[in-house]
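Peer 1: need a structure here:
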Amino acid sequence: MTSVPTVKLNNDVEMPQLGFGVFQVPDAETTAAVKAALEAGYRSIDTAAIYGNEAGVGKAITESGIPRDELFVTTKLWNADQGYDSTLKAFDESLAKLGLDRLDLYLIHWPAPELDRYVDTWKAFEKLYADGRVRAIGVSNFQPEHLERLFDAGSVVPAVNQVEVHPYLQQQRVREFDAAHGIATEAWSPLAKGGDLLGEPAVAALARKYGRSPAQIVLRWHLQRDTIVIPKSVTPSRIAENLDVFGFTLTDEDAASLSTLERGLRTGPDPDTFNAA
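Peer 2: Below is the predicted model:
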């Protein structure tokens, strides 16, 4: 079984650097996909309330027989549930669907700035953390300006900021801000969903050079930049392949060649304008 290195978060909790994401996986298919991931060696699973598949994730975890303390489970609070009391209620609902008595990481899914509830939401997160119901708390899709408001109003610095990151959108400003404040950066859509990244000549050339798939090359690039990644697939062979990225290392020159692909290209919403509830 592949041994996945961990990242020590700012509260000393250890989080696997490579996990399994279930974005847009129907609940009926989620259990099989997560089971395949766990069998391949993944121990970190990332879901969200809005994905509608927390129950499927929980069923896979229960049926896997893997001890709970060997797993790292993340879910996210949806925008419509932001606010102090509604956050606490939504957390209970997510935990019940997952069939768990505690969570490893809970994230505010989006800042949703027009709703302007993420500060009160963070205070509820801090309560859940203080009560020991979640081992670490963080955010998703937060820009430095959003994080600064949390610093001013709260008492706990987010452990993780999960944002869209890939060679087409490298988020250098966000990554540098996170690093300066002890926040781990986690990449969603690490392979640039819906884009042409895996067909890029630079990626294909490195795939041939290292005898690896284009996806493995890009994931390795992320890992060498100290980014946490959560690739998604429902195909067992691809799930296993995405985990098999620890037996080789890109040279500095080869890694730098991927960093020239920056386009500022988002494949998902802009956090400054996305306010769906």
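
Peer 1: okay, CA-based contacts and neighbour counts for the rest of this
Peer 2: OK.

Peer 1: quick check: the nearest residue to residue 177 once chain neighbours are set aside vs residue 223, distance?
Peer 2: Once flanking residues are discounted, residue 177 sits nearest to residue 144: 6.5 Å by C-alpha to C-alpha, 6 or more residues apart in numbering. Counting by C-alpha to C-alpha, to the nearest Å, the separation of residue 144 from residue 223 is 22 Å.

Peer 1: next helix or strand past the helix or strand harbouring residue 75?
Peer 2: Assigning secondary structure by DSSP states H and E places residue 75 in strand 72-77. For strand 72-77, the succeeding helix or strand toward the C-terminus, using DSSP H and E, is helix 84-98.

Peer 1: neighbours of residue 90, just the number please.
Peer 2: Residue 90: 18 surrounding residues under other C-alpha atoms under 10 Å.

Peer 1: pretty sure it is touching residue 77, no?
Peer 2: Yes. At 7.1 Å, residue 90 counts as touching residue 77 under the criterion of C-alpha atoms under 8 Å.

Peer 1: for residue 150, see how far away the nearest residue to residue 134 once chain neighbours are set aside is.
Peer 2: In this structure, residue 134 finds its nearest non-sequential neighbour in residue 103, 4.6 Å apart by C-alpha to C-alpha, 6+ apart. Noted for residue 103: a distance of 21 Å to residue 150, by C-alpha to C-alpha.

Peer 1: which one of those two is surrounded by more residues?
Peer 2: Neighbour count, other C-alpha under 10 Å: between residue 103 and residue 150, residue 103 has more, with 23 against 20.

Peer 1: residues in contact with the more buried one?
Peer 2: By C-alpha atoms under 8 Å, 6 or more residues apart in numbering, the contact set of residue 103 is 72-75, 95, 133-135.

Peer 1: ok, residue 222 touching residue 216?
Peer 2: No. The criterion here is C-alpha under 8 Å, and residue 222 misses it with residue 216 at 10.0 Å.

Peer 1: quick revisit: show me what contacts the residue nearest to residue 177?
Peer 2: When contacts are counted by C-alpha under 8 Å, 6+ apart, residue 144 touches 174, 177-178.

Peer 1: out of those, which sit inside helices?
Peer 2: In helices, judged by DSSP state H, the following of these are found: 174, 177-178.

Peer 1: to compare against the first, here's another:
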Amino acid sequence: MKYNIVPSGKAEDPDLQYIYIFPTSFEGSEYSVAYPECKAEDILAQKISIRTFSGCSPDAVTDIENRLQEVLKKKQLKYIEQLNTLFTAGIGVFVLGIINWAIPDPLPFIDELVFTIGGGFVAWKAWNNRKRKLPKLVEQIFRYGYEGRGLEVEADSFISLLYKSIRCKIDPLTAGEHIEGMDSIEIETLWLTRYLNNQENSDSEKYSIPNLKNLILVMERVFSVEKLSKLIVKKQTQKIRNRLKICKQDTMKKTGITDSALTVYIEFYKFYKNKL
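Peer 2: Next comes the predicted model:
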């Protein structure tokens, strides 16, 4: 299983209230996860659903849930570590203040008072938070973790279409396509004619337009398809070709997507963007 985790934008945006699983190659076990930029507990509390594709490895959803659990556990451990540090520091300062009270030193009286009272207060505050707030945090994390196992998962029609197109482009025969009697050009463009540019697949009554808008927005932010499509249609000078190559390489490195799959994403974007 090979995957990349990439942010899709701020969670405050109402169009980004999904976790997307995008195919990045021929195999359903290779994918990129695009998530809204918010805290793990917010994802679980708001029951943000997961949109995936038909043929995706079932381990993908399990892995997302496990990663959310891991983030929550790290938060709990970090909070405990902070409380322990504060408690230790408070006790240390308090003891130093007591020593200054007992042993004559050149420090003014107010310093000894601050050390004793301040250190004692910090230690008490840390101990109090450990007794009162930590159990609530543990309970909250447990509840979110339990709820996280029930995140809604839906096979998105558009992402499934992308996956079929990718498989058809990379290896149509292995993908189960019928290519008997076709010449090389027909086979090369089969993924376009059979899937992306197929009127049956692009029927607005069959697919949800709001869902398409959300998907296009996320694809623009994650896979840079808008920028890439604009570079492709420009006059191909050496400068433009270099910019296109760099942009493609950066996108492939960030998301783990293959060159063939990225080509499918760009064509999908160009075709469906005009329908919005």
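
Peer 1: quantify their similarity with the TM-score.
Peer 2: TM-score of the superposed chains, computed with TM-score structural alignment, normalised by the length of structure 2, equals 0.26; 122 aligned residues with a C-alpha RMSD of 6.1 Å.

Peer 1: just the ones in helices among the contacts of residue 144 of structure 1 now: which is nearest residue 253 of structure 1?
Peer 2: residue 174 (23.5 Å; C-alpha to C-alpha).

Peer 1: follow-up on the earlier one: what's the strand holding residue 75 of structure 1 packed up against?
Peer 2: strand 44-46, helix 84-98, strand 103-108 (3 or more C-alpha pairs under 8 Å, 6 or more residues apart in numbering; DSSP states H and E).

Peer 1: related to what we said a few turns ago, could I get the contacts of residue 144 of structure 1 as TSV with distance to residue 163 of structure 1 and neighbour count?
Peer 2: Formatted as TSV, these follow (distance: C-alpha to C-alpha, whole Å; neighbours: other C-alpha atoms under 10 Å):
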residue	distance to residue 163 of structure 1	neighbour count
174	9	19
177	13	17
178	11	20
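
Peer 1: does the residue nearest the centre of structure 2 count as helix, strand or coil?
Peer 2: Nearest to the mean C-alpha position of structure 2, by C-alpha atoms, centre = their mean, lies residue 35 at 3.0 Å. Local secondary structure at residue 35 of structure 2 is given as strand here, using DSSP: H, G, I helix; E, B strand; the rest coil.

Peer 1: skipping its backbone neighbours, what lies nearest it in space?
Peer 2: Nearest residue to residue 35 of structure 2, sequence neighbours excluded (C-alpha to C-alpha, 6+ apart): residue 19, at 4.7 Å.

Peer 1: what does residue 153 of structure 1 give?
Peer 2: Closest residue in space to residue 153 of structure 1, ignoring its immediate chain neighbours: residue 119 at 6.9 Å, by C-alpha to C-alpha, 6+ apart.

Peer 1: check for me that the one you found belongs to a helix.
Peer 2: Yes. Assessed with three-state DSSP, residue 119 of structure 1 lies in a helix.

Peer 1: burial measure for it, as a count.
Peer 2: For residue 119 of structure 1, the count of nearby residues is 21 (other C-alpha under 10 Å).

Peer 1: distance of it relative to residue 219 of structure 1?
Peer 2: 33 Å.

Peer 1: could you pull out the strands in structure 2 for me?
Peer 2: In structure 2, the strands defined using DSSP state E lie at 2-10, 18-23, 30-37, 49-52, 153-155.

Peer 1: tell me the most buried of those strands?
Peer 2: strand 18-23 (a mean of 25; mean count of other C-alpha atoms under 10 Å).

Peer 1: mind giving me the packing neighbours of that one?
Peer 2: Contacts defined by 3+ C-alpha pairs under 8 Å, 6+ apart place strand 18-23 of structure 2 against strand 30-37, strand 49-52, helix 157-170.

Peer 1: out of these, which gets nearest to residue 134 of structure 2?
Peer 2: With C-alpha to C-alpha as the criterion, residue 134 of structure 2 lies closest to strand 30-37 of those, at 25.4 Å.

Peer 1: now do that closest one: distance to the chain's middle.
Peer 2: Averaging C-alpha positions (C-alpha atoms, centre = their mean, to the nearest Å) puts strand 30-37 of structure 2 4 Å from its chain's average.

Peer 1: packing partners of that strand?
Peer 2: If you count contacts as 3+ C-alpha pairs under 8 Å, 6+ apart, strand 30-37 of structure 2 packs onto strand 2-10, strand 18-23.

Peer 1: closest to residue 147 of structure 2 out of these?
Peer 2: Closest among those, using C-alpha to C-alpha: strand 18-23, at 15.7 Å.

Peer 1: and the longest helix anywhere in structure 2, what does it pack against?
Peer 2: In structure 2, taking DSSP H as the definition, the longest helix is helix 59-102. Counting contacts by 3+ C-alpha pairs under 8 Å, 6+ apart, helix 59-102 of structure 2 packs against helix 40-45, helix 109-148.

Peer 1: cutoff 10 Å now
Peer 2: Other helices and strands packing on helix 59-102 of structure 2, by 3 or more C-alpha pairs under 10 Å, 6 or more residues apart in numbering; DSSP states H and E, are strand 2-10, strand 18-23, strand 30-37, helix 40-45, strand 49-52, helix 109-148.

Peer 1: in a markdown table, list these along with distance to residue 222 of structure 2.
Peer 2: Output for these, formatted as a markdown table (distance: least, C-alpha to C-alpha, whole Å):
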| stretch | distance to residue 222 of structure 2 |
| --- | --- |
| strand 2-10 | 6 |
| strand 18-23 | 10 |
| strand 30-37 | 7 |
| helix 40-45 | 19 |
| strand 49-52 | 15 |
| helix 109-148 | 24 |
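
Peer 1: quick check: which of the ones you listed is nearest to residue 243 of structure 2?
Peer 2: Residue 243 of structure 2 lies closest to strand 2-10 among these, at 22.0 Å (C-alpha to C-alpha).

Peer 1: so that closest one versus strand 18-23, what angle?
Peer 2: Compare the direction of strand 2-10 of structure 2 with that of strand 18-23 by axes from the mean of the first three to the mean of the last three C-alpha atoms, to 10 degrees and you get 140 degrees.

Peer 1: all set now, cheers.
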